[in-house]
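> Any chance you could fold what I've pasted below:
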Amino acid sequence: MTFMKNLAIYTLSFGLLFGLFWQLDWQQLSTSFQQTNLTLFFVAISFTCFSYLIHAMRWKVFFSEPGTDLFTILKTVVIGHMFNALLPSKSGELIRPLFLKRTTNISYSNILATCLIERVFDGLLILGCLGGGIVYLSAELIDTNTTIAAGLACLVLYSLVAGLLAATYYCQGPITNLLSKFLPDPVFKKVESIIIEFSQGTRRLNKLKSLKILLLSILYWLLNIGAVWFALMAIELPSDLQSFQISMLLVGTLGVSLAMPSAPANIGLFHFTVYSVLAVASGQTLGEDFTSNTNFVSASVIIHLAALIPDLLAGGASYFSFPKGKRAEVVQEGLS
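So this is what the prediction gives:
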């Protein structure tokens, strides 16, 4: 089952990548890369790096225990970003709590609950970016039925995550009572322990912390939009595609599409998403000859590199700062 799932994921990811690159004029693509403004490209990378600090500050709001100082949390955050780049389907989101667990006495389920709470705030802002970007584009450029379907799918996914958190927060007792009637006792005890720990994670949130997390989440996503904006300005593109609104649409669309299973570093899916948004925003159709859109493919590569390079460098430095035995145990546990 796992083999078939991975086969489908890699087939889709590399199929999308092949679809974008196979008809390209490689000489034109090389010229496009050579014309990249490196100053603006490195500004985009600096925005990405600064977003790590904001992400760590946001996650720190949940914790006050020993071993949860900001520097330690920052290290685990960038490790998570690195493993998102190295493993399929954003598996770094599951490994990040494991590293924090190793420096604290907090249970994995408890920490994982805080990550899901982060995703709820992120989901709200991602949908806002997506909606704001769509509103910016003229109605003639948008396939209404596709937009509505994508929006409904996002709302369903968002509602499921929010509903899970709300259920464990408000209905822990009824849920455990219901499960006790259907599960064998040994299984129920293990599940009950996970639910209790998960519920404790959701209860780390209060009104003041919620406000702090919301404000930090807004700043985090503004930095991501800024990184995409500067990456767009670093490339030879029409000026109307280098706007803040297009950057916001790209961030929103990527936030939705990259929630799907994909190959490591979201290869293929990332590039196809960026290409599609730029093509639609420019009034072109995806069926046109890709050779006329070399700059769009170039843009997808540059934007991806602006995110991938700091993920690998900062995450790698943080990962190797952990003792060899500890980091090997965490990775083995995360992959098992």
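
> use CA for all of it now, contacts and neighbours both
OK.

> And the helices in the stretch 51-200 of the chain?
Here the stretch 51-200 of the chain has its helices, by DSSP state H, counting those that start in this stretch, at 70-86, 92-103, 108-136, 144-170, 172-180, 185-202.

> closest to N295 out of the ones you listed?
Minimum separation from N295 across the helices of the stretch 51-200 of the chain (Cα to Cα) falls at helix 108-136, 20.8 Å.

> What is that closest one packed up against?
helix 38-60, helix 92-103, helix 144-170, helix 185-202, helix 207-233, helix 244-257 (3 or more Cα pairs under 8 Å, 6 or more residues apart in numbering; DSSP states H and E).

> what's the angle from that helix to helix 244-257?
140 degrees (axes from the mean of the first three to the mean of the last three Cα atoms, to 10 degrees).

> Could you also give me the structure for this second sequence? I'd like to compare it with the first:
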Amino acid sequence: MATDKPQEQKGFLRRNAAKLLASVIITAGIVFTLQKGGLTLVPEGGNFAHVNWLVIPAYLATLGVMSYFRAVRWRYLLRSFADVPRKRVLAVSWIGFAAILLMPFRIGEIVRPYMLREKGKISMSSATGTVVAERVVDGLYLSIVLAIALVFVPTIDPLPSRVVGLPISVAQVRTSGFVMLGVFTTAFVTIAVFYFARGWARRMTLAVFGLVSKKLGEKLADTAEKLANGLHFLGRGRDAGGFLVETTLYWGINAFGMWLLAWGCGVVHADGTPITFGEACALMGMLGCTILIPGPPGLLGVFQAGIYAGMTMYFPTDVVTGAGSAYVFLLYAIQLVWTIGSAAFFLVIDRSALKALAASPVLANDGSAEAADANEPPASLRVESR
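Just a heads-up that it's a prediction; the model follows:
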């Protein structure tokens, strides 16, 4: 209809101009702050002097295995309403991970549910609910690991007052880890209550928020109910167990890979002893504090800030700015290339996936989630419903 044409003519850049502009400002601010503090995105050549280059292929192997489990565990969340082949889940997930990485403020999160939706079988809301559940469980899991590391893993003594290269106190960094635990615990409990006691949770939401606005209360309750549908796997013991096991493998291998690369880059303590696995878990958790929050494309600046914040608690400043900077650079560069390359692989071998990605709400001209539910995907993307 004529009234729809102006919206249909809006491309990706126009629809996301504000987010793109904000992401540019955030990136520029973080990069400027790092450089002002004596850190650069690309370290000097001398900082790579202690790198054992044989560790790079070994880290790539751990990254590949970690990425596999990160992707395929999604099938357990989908099984309550659809059987999706593991290969399909892997392809859609790796493409989706690249979209999340490259698009600002995590708007790429919509890509995975869009590429799996199918009229009458898998709705956008159902698939999106599983993605939200996965994100909340990841946040809770990671924040628990970080909290344990902050409590039990010894730090340098005395702790620096400020994070190396950043105008942030170490105390604020440590506090943010426990705040993260509180936020994701609250989020998980909220959607769990809506899943297990939906009627009561809805009444309470309407009673509390209805005092401000009945319409607001109804909207919040409806949204929470849709998101809670992603927890259907909790009612299926086999799926819940499988998801938690593969989530543990995902994060465990991730931490091991980060430890291996740091060891290979020569990240050591003042007495020359190498980084410990517990410290690698802390670095992974601090990185999670930053990248789980919406940020700029490629997580540029945000990624680096998270790792530097973690290293400040465990290593001398000269190590952080020397071998540590080489570690941060290689960790970021390898993950960036891997994420883009793995997505490109599936886009090349599966043309239907490329068409589905091009038509997704974040790239298509209309950008409406409703349109996604109204149209069927290419035949090769269809799955068996339950």
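
> Now the TM-score, please.
Overlay of the two chains. TM-score (TM-score structural alignment, normalised by the length of the first structure): 0.82; 328 aligned residues with a Cα RMSD of 3.6 Å.

> Select, out of the helices and strands packed on helix 108-136 of the first structure, the one closest to S336 of the first structure.
Of all those, helix 92-103 sits nearest to S336 of the first structure, with 11.0 Å by Cα to Cα.

> on that earlier part again, want to try JSON lines for the helices and strands packed on helix 108-136 of the first structure, with distance to L269 of the first structure as columns?
Listed next are those as JSON lines, based on distance: least, Cα to Cα, whole Å:
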{"stretch": "helix 38-60", "distance to L269 of the first structure": "20"}
{"stretch": "helix 92-103", "distance to L269 of the first structure": "17"}
{"stretch": "helix 144-170", "distance to L269 of the first structure": "16"}
{"stretch": "helix 185-202", "distance to L269 of the first structure": "32"}
{"stretch": "helix 207-233", "distance to L269 of the first structure": "16"}
{"stretch": "helix 244-257", "distance to L269 of the first structure": "7"}
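
> Show me the one of those that comes nearest L308 of the first structure.
Once those are compared by Cα to Cα, helix 38-60 is nearest, at 9.1 Å.

> Buried residues, the closest one. List them.
Residues 40-49, 51-60 are the ones in helix 38-60 of the first structure that count as buried (16 or more other Cα atoms under 10 Å).

> Matching G64 of the second structure against the first structure, which residue comes up?
When the first structure is aligned by TM-score structural alignment, G64 of the second structure is paired with C49.

> For I194 of the first structure, see how far away its match is.
C49 of the first structure sits 34 Å away from I194 of the first structure, going by Cα to Cα, to the nearest Å.

> Equivalent analysis for E329 of the first structure, please.
E329 of the first structure is 21 Å from I194 of the first structure, by Cα to Cα.

> for the equivalent of I225 of the first structure over in the second structure, what are its contacts?
Matched by TM-score structural alignment, I225 of the first structure corresponds to A255 in the second structure. For A255 of the second structure, the contact set (Cα atoms under 8 Å, 6 or more residues apart in numbering) comprises 277, 280-281, 284.

> In a markdown table: those, plus neighbour count.
What follows is the contacts of A255 of the second structure, written out as a markdown table (neighbours: other Cα atoms under 10 Å):
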| residue | neighbour count |
| --- | --- |
| F277 | 17 |
| A280 | 25 |
| C281 | 26 |
| M284 | 24 |
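
> In CSV, list those residues along with distance to W94 of the second structure.
Shown next, in CSV, are the contacts of A255 of the second structure (distance: Cα to Cα, whole Å):
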residue, distance to W94 of the second structure
F277, 27
A280, 24
C281, 24
M284, 20
